[in-house]
Structures are given as structure tokens and as C-alpha cells.
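Chemist: just coords:
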């Protein structure tokens, strides 16, 4: 069911607008993350099921396939470990960043009425 992911990406994108209209910022933040995930999975499915990363317009023999464009085994293993270590750090930083900046600045609180 590869058609499910583009529909889910569109639905989560539409739900961002709805969540912002209802002033549900946390829900809008979560839906924007899901939109990115579903859109990325859609691109991966499109590349994987087709079997060609870059089809040639001159001759099909010149097309780039997944096997021809993949890195060596050592590079893939290394990048898997790097991703496994740093991806949770990046996600944790984003969650902390959202927690720090979760409230909007209000004019009567931020010193805007004092001239700076």
C-alpha cells in the first residue's frame, strides 16, 4: 500500500492548519514532524519500487540503479552507527528547544513596552 504514505502526509499537513486554528501548538508541532516522516517515506518508496535512482533519457543502460549508487559496506555501517548515536541527540535537542520556546512572547512581559 504505497499510496497510504502520501495520503498520510497530506492529512498531517492539513491537520497542522487545523491545530494552529485551534491554538493547539503541541499538536501542530507533532503533526509537522509526522508530515516530514511521511513525505520522506514516500520518496524512499518511490525510489525503491522503481529500482532506478536516476533514469537515463538517452539509453536505459545508462540509468543509475540502487546498487550502483550505494556506498561501500564499511561506509554504510559507519553511517548507521553515527546516525544511531547522533539522531537521538538531535531529537532530544529539538524537544528541549521546543520546551524552552513553547510560549509566545507577550508585549507586556518581554520589555517591549520599555523601549528595547
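Modeler: All right, it came through fine. Remember, it's a predicted structure, so these values are computed and weren't measured experimentally.
Chemist: C-alpha from now on. contacts and neighbour counts both.
Modeler: Fine.
Chemist: Please identify the helix or strand for residue 90.
Modeler: For residue 90, the element it lies in under DSSP states H and E is helix 73-100.
Chemist: any idea whether residue 34 is helix, strand or coil?
Modeler: Under DSSP: H, G, I helix; E, B strand; the rest coil, residue 34 falls in the helix class.
Chemist: Within its local environment, how many residues does it see?
Modeler: Number of residues near residue 34 (other C-alpha atoms under 10 Å) recorded here: 17.
Chemist: and what of residue 43?
Modeler: Neighbourhood size, residue 43 [other C-alpha under 10 Å]: 12.
Chemist: Against that first model, consider the following:
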């Protein structure tokens, strides 16, 4: 995939996540929120020529960015996105918690977009 494709997918997934949440489907909202974050991280990794095929590669990209001195909030916001991924399997979060995490994902995307 190309960088613009990852970026477009990221925004599309975040929009879908919010729609799923509005319909009361916290599991699907969670998974799409995670997907939105992962796709934008992949865009940044692709731009830099870094591996991004696995969950581990995606985490490594976020760590490398914070090690480079980019906003330290990247790590915290990405953890929130990763929690959404876990919530897809467990479905334990209340809708308000999923909404808060989706807001974190939106902030993460805003921080990452200029780096791609």
C-alpha cells in the first residue's frame, strides 16, 4: 500500500469507529479505532522505510518516533489505541470509555499525519 492509502484508510476507519459507537457496537468501534491508529503508524513507517508488517513493528515505530524526540504523548495515545484492540476481544469497556479512547486516537492521528 502507499502512504496516501494508509492515511485514507486511517481516517475512514476512525469515521467508521464513531459510527459503530453511535450504533452501540463498542466491539466494532474499538477494532476500527485500533485499525485507524495502526494504519497511520504504518504510513509513517512506510515514509521512513521502516518495517511495519507486524504488531511488534508498529510498536517499534511509535517507540522510535518518541526516541527521536517527537511528542511524548505519542506513546500514551498509542497505548490507548492498543487498549481498543484488546477491548475488541474482551468487550469490557463502557461506551464512554471507548469514546474517550477514540478521541485519543484522533489526537494520535493528528500528531502522526505530518510525519508521514
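Modeler: Sure, I can see it. Please read these numbers as outputs of a predicted model, since none were measured by experiment.
Chemist: Do you know the score for how well these two fit?
Modeler: In this superposition the chains share a TM-score of 0.43, using TM-score structural alignment, normalised by the length of structure 1; 62 aligned residues with a C-alpha RMSD of 3.2 Å.
Chemist: what's the closest non-adjacent residue to residue 16 of structure 1?
Modeler: Spatially, and ignoring its direct neighbours in sequence, residue 16 of structure 1 is nearest to residue 28 (4.7 Å; C-alpha to C-alpha, 6 or more residues apart in numbering).
Chemist: Tell me the spacing between the one you found and residue 13 of structure 1.
Modeler: Per C-alpha to C-alpha, to the nearest Å, residue 28 of structure 1 is found 9 Å from residue 13 of structure 1.
Chemist: what about those two, which has more around it?
Modeler: Counted by other C-alpha under 10 Å, residue 28 of structure 1 and residue 13 do not tie: residue 28 has more neighbours, with 22 against 18.
Chemist: I'd like the next helix or strand past the helix or strand containing the more buried one.
Modeler: Using DSSP H and E, residue 28 of structure 1 maps to helix 25-50. Per DSSP H and E, the first helix or strand lying C-terminal to helix 25-50 of structure 1 is strand 52-54.
Chemist: so what does that next one touch, helix or strand wise?
Modeler: For strand 52-54 of structure 1, the packing partners by 3 or more C-alpha pairs under 8 Å, 6 or more residues apart in numbering; DSSP states H and E come out as strand 64-65, helix 66-69.
Chemist: I'd like the ones you listed laid out as TSV, including mean neighbour count and distance to residue 86 of structure 1.
Modeler: TSV is the format used below for those (neighbours: other C-alpha atoms under 10 Å; distance: least, C-alpha to C-alpha, whole Å):
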stretch	mean neighbour count	distance to residue 86 of structure 1
strand 64-65	16	29
helix 66-69	12	24
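Chemist: For residue 32 of structure 1, which of those is the nearest?
Modeler: Nearest to residue 32 of structure 1, of all these, is helix 66-69, at 29.2 Å by C-alpha to C-alpha.
Chemist: Can you tell me how far residue 66 of structure 2 is from residue 37 of structure 2?
Modeler: Separation of residue 66 of structure 2 from residue 37 of structure 2 (C-alpha to C-alpha) stands at 16 Å.
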